[in-house]
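# quick one, what's the 3D model for this:
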Amino acid sequence: MNSLEKFTALTTRQQQLDYNQIKECTDALISDRVTLHEKENFLTALSTKGESPSEIAHFIKCFKGLARNPQLDNFSSNAIDLCGTGGDRAGSFNISTFTSFVLASSGVNVIKHGNRSISSKCGSADLIEAIGIPLNLENSQINECMEKFNFAFLFAPAFHPAFKNIAPVRREMATKGSISIFNILGPMINPASPCYQILGVYSEPLVKKIRDSLHHAGQSSGYVLHGNIENHDHIKGVDELTPCGQNIIFPFGSDSQSLQKNLSAKDFGLTQCSIEKLKGGNLDKNIEIMNLVLDGDGPEGLKNSILMNCSLAFLAIKRTDNLIDGVKLADELISDGSVKDWLNRVKKHFLK
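Next up, the predicted model:
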């Protein structure tokens, strides 16, 4: 019995794994000498048992330790990451990515960690590449982008080479409709470790578990959230704030005594809408929608969702004192052309 089979047996018996055991599991999962079948059995057993917050925190530490260092220490202490787990199958526009553009245009340091589309038609990396930012930059170029534009995008495959030998088992499990810890781990292993984070999850029961995992992992400050969707037959929740129902928000780290409640569009001074108003599409469609929002012609419901997510981010980094002021600031940045100007400057820089 190899080490991974041993830990599969332990998790089948509902035993919690400590850090050293998780480290052994990680080494086996990234090895090309362990079979796909053995990896799948372990991941399935762990998922069936239910990953505890401490186990997830151990995986975060292990995979961060294996990641390429982007050398952004000069920025990480006051930077934020905004991302979601995906997996909600809502087909919405790239709200967290556009939100990151708004924040960066205001002077907030954003270190975004993401990938190409997996569960949607257009992932964060797809849109970021389309606005002109190359995905495979050298560390010096990433630092230059932070200095000039308050923005860095860390393309997950470029910073997590260890995932190369995990990809086949993830694909195999996906074909069977099976989930594993890797469905939620990605947003929590930003190799730059920015101080602040807004993390959306596809399932309401995950909100507290992910919050506790980030707490155990020592993440400094931020919010884990889930947006419940009202009056829709198929879509019940998404991994971002929306004006389509009640939003569950759990703080962690130094923000743990602040907001911990359900918030609706009304709490942001905005109006409710149906989930259809947030609809996105493929890359071309999402670029079209982005340009409409920038020009003030986008769907009101979508813009309200963007404003809500910006407002919470501004609150997390202490740029504003309340949600209403955050909405006003984000609205001004879009309406006065600051975000559009920022995007044009970024594009011009990388065309050189």
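# make it CA atoms for all contacts and neighbour counts henceforth
Fine.
# can you show me the strands along this protein?
Per DSSP state E, the chain carries strands over the ranges 79-84, 109-114, 151-155, 196-200, 221-228, 237-238, 247-253, 261-263.
# can I get those strands in TSV including mean neighbour count and distance to Asn304?
Shown next, in TSV, are the strands of the chain (neighbours: other C-alpha atoms under 10 Å; distance: least, C-alpha to C-alpha, whole Å):
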stretch	mean neighbour count	distance to Asn304
strand 79-84	27	17
strand 109-114	26	21
strand 151-155	24	23
strand 196-200	27	17
strand 221-228	26	14
strand 237-238	28	15
strand 247-253	24	14
strand 261-263	16	14
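# distance to Leu323 added to these, as JSON lines?
Formatted as JSON lines, those follow (distance: least, C-alpha to C-alpha, whole Å):
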{"stretch": "strand 79-84", "distance to Leu323": "17"}
{"stretch": "strand 109-114", "distance to Leu323": "20"}
{"stretch": "strand 151-155", "distance to Leu323": "23"}
{"stretch": "strand 196-200", "distance to Leu323": "15"}
{"stretch": "strand 221-228", "distance to Leu323": "14"}
{"stretch": "strand 237-238", "distance to Leu323": "20"}
{"stretch": "strand 247-253", "distance to Leu323": "13"}
{"stretch": "strand 261-263", "distance to Leu323": "10"}
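# of all the ones you listed, which one comes closest to Glu276?
Of all the strands of the chain, strand 237-238 sits nearest to Glu276, with 12.6 Å by C-alpha to C-alpha.
# what comes into contact with the closest one?
With contact meaning C-alpha atoms under 8 Å, 6 or more residues apart in numbering, strand 237-238 is reached by 88, 90, 200-204, 226-229.
# and Lys64, how many neighbours does it have?
Using other C-alpha atoms under 10 Å, Lys64 has 19 neighbouring residues.
# go ahead and confirm it touches Pro191.
Yes: Lys64 is within contact range of Pro191, at 5.7 Å (criterion: C-alpha atoms under 8 Å).
# and of the strands of the chain, who's closest to Glu129?
Nearest of the strands of the chain to Glu129, taken as C-alpha to C-alpha: strand 151-155 at 9.7 Å.
# ok, Ile184 to Ala316 distance?
Counting by C-alpha to C-alpha, to the nearest Å, the gap from Ile184 to Ala316 is 22 Å.
# and the two? Which one has more around it.
For Ile184 versus Ala316, neighbours defined as other C-alpha under 10 Å are more numerous around Ala316 (23 against 18).
# look up the closest residue to the more buried one, ignoring the ones flanking it.
Sequence neighbours aside, Gly222 is the residue nearest to Ala316 in space, at 5.8 Å (criterion: C-alpha to C-alpha, 6 or more residues apart in numbering).
# second input sequence below; structure requested for side-by-side comparison:
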Amino acid sequence: MSDTLSAVTADSHALFTAVLERLAKRESLSATQAEEAFGVIMDGAVSSERIAAFLMALRVRGETPDELLGAVTALRQRMNAVPDLPDNTVDVCGTGGDNYGTLNVSTAVAFVLAALGIPVAKHGNRAVSSLSGASDVLGALGVPLLADAASLHSQMQSHRAIFLAAPNHHPAMRHAAQARKALGLPTLFNLVGPLVNPAGVRRQLVGVFSPSWLRPVVDVLGRLGSERVWAVCGLPRIGHGGIDEMTLAGPTQVEALEDGRAYSFTVEPEMAGLAYAPVSAIQGGNAQHNAQALNELLRGAHGAYRDTVLLNAACALHVAGRISLLHEGRLDPHALKNGVAEAARSLDNGAALAVLDGLRAAGSAARPER
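A predicted model of the protein is given here:
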């Protein structure tokens, strides 16, 4: 047994060394080669130092769509899946890595969608490049982050929303955690996260930190069987690059996959009847700060945070198939405004808050008395 294990370890070391040598020569990896490289990382056969070298070599040379596909395939093969959810389940998730440190937008959108009866399997993680990731803010809100499939199915049936914390479903990711933390920079793992939803959703609104990755993200998801995807990148007029959500601070570039066809277009906040607001208007903080802001939002607070959530929620309604925003690849501003109004009603009538309260109550009931 030990001889077999030693042979496997030696093979993994040799494979990864060959990969590093290719990257040192600025050569790209095929999807199969990338899948093998990320596979041995996820299997714990590579040191943190070599993982960091690998990730930086990819970043410096520039990652390719095939390398992204290989990474996603490797991680999907090793995840703890949550099968058999409703076919129209959606995810709203961002890559992170934009370093704007905003309030939690996609998490808030999940409550809005669930309040409108749309099943949501929100994938997320703790903060890597921001102060408060989805898991951080949900913990501060008292929302349970369940792991077993039976409990998640029950939660979906009762509240139309489940939150899939990456560590619960991607334990293999722990092998890369030290290297990612040491680098402190966006890497290919930021892009992989939204593409490995454990529920296997086929409808997604994906926020991406760089417009250069919009089409590759859509193409990879299309190759893996997704039905409808909007990959979005906000381009603030004042800022230091793209933001991984639809924004009020400037145009949002969109790459969409619908009915097997790809579309490219831009969304301006005024097309949704919303006013411009700089990114600083939704500046976030730690988990407690962001949780308080989200709680106030669900209780009726107005402002840039609400409007940003409404813009993203309206587009997510289209991804979910509730409304139709595109006609022959062109965005219909009138339909977008109606989508914003529909999302707003779920905040104004307390339905979105009721989803949060229901999840909190379920979490409290599940905790044993002390």
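# TM-score them against each other, please.
Between these two chains, after superposing, the TM-score reads 0.91 (TM-score structural alignment, normalised by the length of the first structure); 343 aligned residues with a C-alpha RMSD of 1.9 Å.
# the contacts of strand 237-238 of the first structure into CSV, with extra columns for distance to Ser335 of the first structure?
Formatted as CSV, the contacts of strand 237-238 of the first structure follow (distance: C-alpha to C-alpha, whole Å):
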residue, distance to Ser335 of the first structure
Asp88, 30
Ala90, 27
Gly200, 26
Val201, 29
Tyr202, 30
Ser203, 33
Glu204, 33
His226, 27
Gly227, 26
Asn228, 28
Ile229, 27
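# and of the residues you listed, the nearest to Asn139 of the first structure?
Looking across the contacts of strand 237-238 of the first structure and measuring by C-alpha to C-alpha, the closest to Asn139 of the first structure is Gly200, at 27.3 Å.
# contacting residues around the residue mapped onto that closest one from the second structure?
Under the alignment by TM-score structural alignment, Gly200 of the first structure pairs with Gly207 in the second structure. Gly207 of the second structure makes contact with 92-95, 231-233, 243-246, according to C-alpha under 8 Å, 6+ apart.
# how about 10 Å then?
92-96, 106, 191, 194, 214, 217, 230-234, 242-246, 254, 312 (C-alpha atoms under 10 Å, 6 or more residues apart in numbering).
# got it, and Ala31 of the second structure?
Shown in contact with Ala31 of the second structure (C-alpha under 10 Å, 6+ apart): 37, 64-73.
# alignment lookup: Gly91 of the first structure to the second structure.
Using TM-score structural alignment, the equivalent of Gly91 of the first structure in the second structure is Gly101.
# ok so, going back, just flag the most distant two among the contacts of strand 237-238 of the first structure.
Ala90 and Glu204 (14.8 Å).
# state the distance from Leu307 of the first structure to Ser52 of the first structure.
To Ser52 of the first structure, Leu307 of the first structure is 33 Å away according to C-alpha to C-alpha.
# the two: which is more packed in?
More crowded of Leu307 of the first structure and Ser52, by other C-alpha under 10 Å: Leu307, with 30 against 17.
# quick check: nearest residue in space to that one, chain neighbours excluded?
Spatially, and ignoring its direct neighbours in sequence, Leu307 of the first structure is nearest to Val327 (5.3 Å; C-alpha to C-alpha, 6+ apart).
# all helices of the stretch 201-350 of the second structure, in order?
Along the stretch 201-350 of the second structure, counting by DSSP state H, counting those that start in this stretch, helices occupy 214-223, 287-298, 304-320, 333-348.
# hey, which of those helices is tucked in deepest?
With neighbours taken as mean count of other C-alpha atoms under 10 Å, those reach their highest mean count in helix 304-320, at a mean of 25.
# read off where it ends up in the first structure.
Helix 304-320 of the second structure corresponds to residues 301-317 in the first structure, going by TM-score structural alignment.
# can you give me how far stretch 78-90 of the second structure is from the chain middle?
Its chain's average C-alpha position is 15 Å from that of stretch 78-90 of the second structure, according to C-alpha atoms, centre = their mean, to the nearest Å.
# stretch 122-130 of the first structure too?
Using C-alpha atoms, centre = their mean, the mean C-alpha position of stretch 122-130 of the first structure is found 13 Å from that of the whole chain.
# which residue range of the second structure does that stretch align onto?
Aligned by TM-score structural alignment, stretch 122-130 of the first structure corresponds to residues 132-140 of the second structure.
# what do you get for stretch 139-147 of the first structure?
Counting by TM-score structural alignment, stretch 139-147 of the first structure lines up with residues 149-157 of the second structure.
# now do the matching stretch: everything it contacts.
Under the criterion C-alpha under 10 Å, 6+ apart, residues 80-86, 89, 114, 119-121, 145-146, 158, 160-164, 199, 358-359, 362 lie in contact with stretch 149-157 of the second structure.
# with the first structure superposed, average distance for it?
Stretch 149-157 of the second structure differs from its equivalent in the first structure by a mean of 0.7 Å after superposition (mean C-alpha distance after the TM-score superposition for the first structure).
# residues in contact with the residue nearest in space to the middle of the first structure?
Nearest to the mean C-alpha position of the first structure, by C-alpha atoms, centre = their mean, lies Cys83 at 2.0 Å. Residues in contact with Cys83 of the first structure, defined by C-alpha under 10 Å, 6+ apart, are 94-97, 99-100, 112-114, 124, 186-188, 197-201, 239-240.
# if we use 7 Å, what do you get?
Contacts for Cys83 of the first structure (C-alpha atoms under 7 Å, 6 or more residues apart in numbering) come out as 96, 187, 198-200.
# could you measure from the closest residue in space to the match of Gly91 of the first structure that isn't next to it in sequence over to Asp307 of the second structure?
Of all residues beyond its chain neighbours, the one nearest Gly101 of the second structure is Ser130 (5.1 Å), with distances taken as C-alpha to C-alpha, 6+ apart. Note on Ser130 of the second structure: its distance to Asp307 of the second structure, by C-alpha to C-alpha, is 21 Å.
# so how many other residues sit close to the counterpart of Lys348 of the first structure in the second structure?
In the second structure, Lys348 of the first structure lines up with Ala361, judged by TM-score structural alignment. Close neighbours of Ala361 of the second structure, defined as other C-alpha under 10 Å, add up to 14.
# swap in Pro278 of the second structure?
As a burial measure, Pro278 of the second structure scores 16 neighbours (other C-alpha under 10 Å).
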